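Trainee: the following comprises the amino acid sequence and a computationally predicted model.
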Amino acid sequence: MSGGTPVGGGGYMRQRHSQGYWSGGDDLEDDASSRAPNTMLSSAPPARTWTRALENFLWITSAAFAVYYGDRRSNMVSLLWSDERIRRTALHLGLVSTVVNVGLVVYTTCFPLSCPPKSYDKSEALPAAAPLLISLGFLSFCLFSYALWPIWSFLTIPLLFTLLMASLVISPYLLIGPLRPQSVTLRAD
């Protein structure tokens, strides 16, 4: 055995001098420095294309247009606050189910961050809560459609879908710094 450091008992211990060493699989040893780097664990964000930025801009613009113009006489906020055509019970139940849905999403994504992560442990809280989240989302969509149908009739469904997509586009930017997942660092020792 050449290239090693002598240790007690007559054997040699291999030293790794370069952390970036990669042999391409020629070595017979199975250690971290002789395996190909895993590109799936890189912490670099995915490249943002101009088409994705344009789509996001269009969702946000169309939602802002719908909120600002409302029913062409007043904006959506004043409509939701004071219009008699809205079915209030369905609107309030839809708001409650939306708040519960968002609370469950925040709880299931933030709760695993408080306990120490394990390499073998996948986040199973969100998949376990998925049927409940889908049911609450569908219920709130149906309640909002029923509540707002007297104002916008068949345009209620595209309006709600546009507001949903705009909130999904904006939501990653609303996260607080400590709630973001920590970057994965690879160690070679």
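Mentor: Received the coordinates, thanks.

Trainee: going forward, measure contacts between C-alpha atoms and count neighbours the same way
Mentor: OK.

Trainee: tell me where this protein has helices.
Mentor: Assignment of helices within the chain using DSSP state H yields the ranges 50-69, 76-82, 88-114, 125-152, 156-170.

Trainee: reformat these as a markdown table; add mean neighbour count and distance to residue 14.
Mentor: Output for the helices of the chain, formatted as a markdown table (neighbours: other Cα atoms under 10 Å; distance: least, Cα to Cα, whole Å):
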| stretch | mean neighbour count | distance to residue 14 |
| --- | --- | --- |
| helix 50-69 | 14 | 49 |
| helix 76-82 | 14 | 69 |
| helix 88-114 | 16 | 37 |
| helix 125-152 | 17 | 43 |
| helix 156-170 | 16 | 51 |
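
Trainee: the structure to be compared is supplied as follows:
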Amino acid sequence: MLDNSDFATLRNRFRRDAELLLQGSTLDENEEKGKKEEEAKSLPRFNRHSVFWIMASVAVTYYVDFLSVLMQSEDIKSWWFNVGLTLLGICLTLAGFCIVYLEWYKGITHYDQEYPAIPPLTTAAFIAASCSLNIALWPVWSFFTPLILFTQFMGIVMLISLLG
């Protein structure tokens, strides 16, 4: 059996190991906090990524004659197009509500915690809108339709990100 001195030695060793573990975890926590603070620093508004997507969207709009095709083409499936535009309007209205009213006017930066239904509603509206618009515009641009719409979407998102 172990006597009292063995128990004392064992207890002191566990205490010393526990102190080392605690000191190591506080150092790791401080390092993690420093990393999180660095990540929290915002990126510059104008970067190559944003400029690329905005310029690509402008180029696609020009070269495929995007706006005049939307206004004048008879090949567009109008019912799907109207559904897509309605859903896109809902999506943009929710995004505008979050950016303009909640963030700029009310000062709420974490609006997904205040209004938890907004992100899933906006996501669902956007996915349904993109599907509807792809169906509506497929007769015009065929398999290029998803590429054209994705480029337009990324250009608009990057343009909106410059506002925030």
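Mentor: That came through, no problem. None of the values given here were measured: they were computed from a predicted structure.

Trainee: how close are the two chains, by TM-score?
Mentor: Once superposed, the chains reach a TM-score of 0.65 (TM-score structural alignment, normalised by the length of structure 2), with 128 aligned residues with a Cα RMSD of 3.1 Å.

Trainee: hang on, the earlier thing: for the helices of structure 1, which one sits closest to residue 41 of structure 1?
Mentor: helix 88-114 (18.1 Å; Cα to Cα).

Trainee: what angle separates that closest one from helix 125-152?
Mentor: Helix 88-114 of structure 1 and helix 125-152 are oriented at 160 degrees to each other (axes from the mean of the first three to the mean of the last three Cα atoms, to 10 degrees).

Trainee: quick one: contacts of stretch 102-112 of structure 1?
Mentor: Contacts of stretch 102-112 of structure 1 with the rest of the structure, by Cα atoms under 8 Å, 6 or more residues apart in numbering, involve 123, 125, 126, 129, 133, 179.

Trainee: OK, contacts around the fourth one?
Mentor: Contacts here follow Cα under 8 Å, 6+ apart; on that basis residue 129 of structure 1 touches residue 108.

Trainee: and it? What does it align with in structure 2?
Mentor: Counting by TM-score structural alignment, residue 129 of structure 1 corresponds to residue 118 in structure 2.

Trainee: which one of the contacts of stretch 102-112 of structure 1 sits closest to residue 163 of structure 1?
Mentor: Looking across the contacts of stretch 102-112 of structure 1 and measuring by Cα to Cα, the closest to residue 163 of structure 1 is residue 133, at 17.9 Å.

Trainee: so the closest one touches residue 101, yeah?
Mentor: Yes: Residue 133 of structure 1 is within contact range of residue 101, at 5.9 Å (criterion: Cα atoms under 8 Å).

Trainee: how about residue 55 of structure 2, nearest residue that isn't a chain neighbour?
Mentor: Computed as Cα to Cα, 6 or more residues apart in numbering, the closest residue to residue 55 of structure 2 that is not its neighbour in sequence is residue 155, at 7.5 Å.

Trainee: from residue 83 of structure 2, how far out is the one you found?
Mentor: Residue 155 of structure 2 sits 22 Å away from residue 83 of structure 2, taking Cα to Cα, to the nearest Å as the criterion.

Trainee: residue 99 of structure 1 maps to what in structure 2?
Mentor: Aligned partner of residue 99 of structure 1 by TM-score structural alignment: residue 89.

Trainee: skipping adjacent residues, who's closest to the equivalent of residue 63 of structure 2 over in structure 1 in space?
Mentor: Correspondence of residue 63 of structure 2 to structure 1, assessed by TM-score structural alignment: residue 69. Using Cα to Cα, 6+ apart and skipping the chain neighbours, the partner closest in space to residue 69 of structure 1 is residue 75 (4.9 Å).
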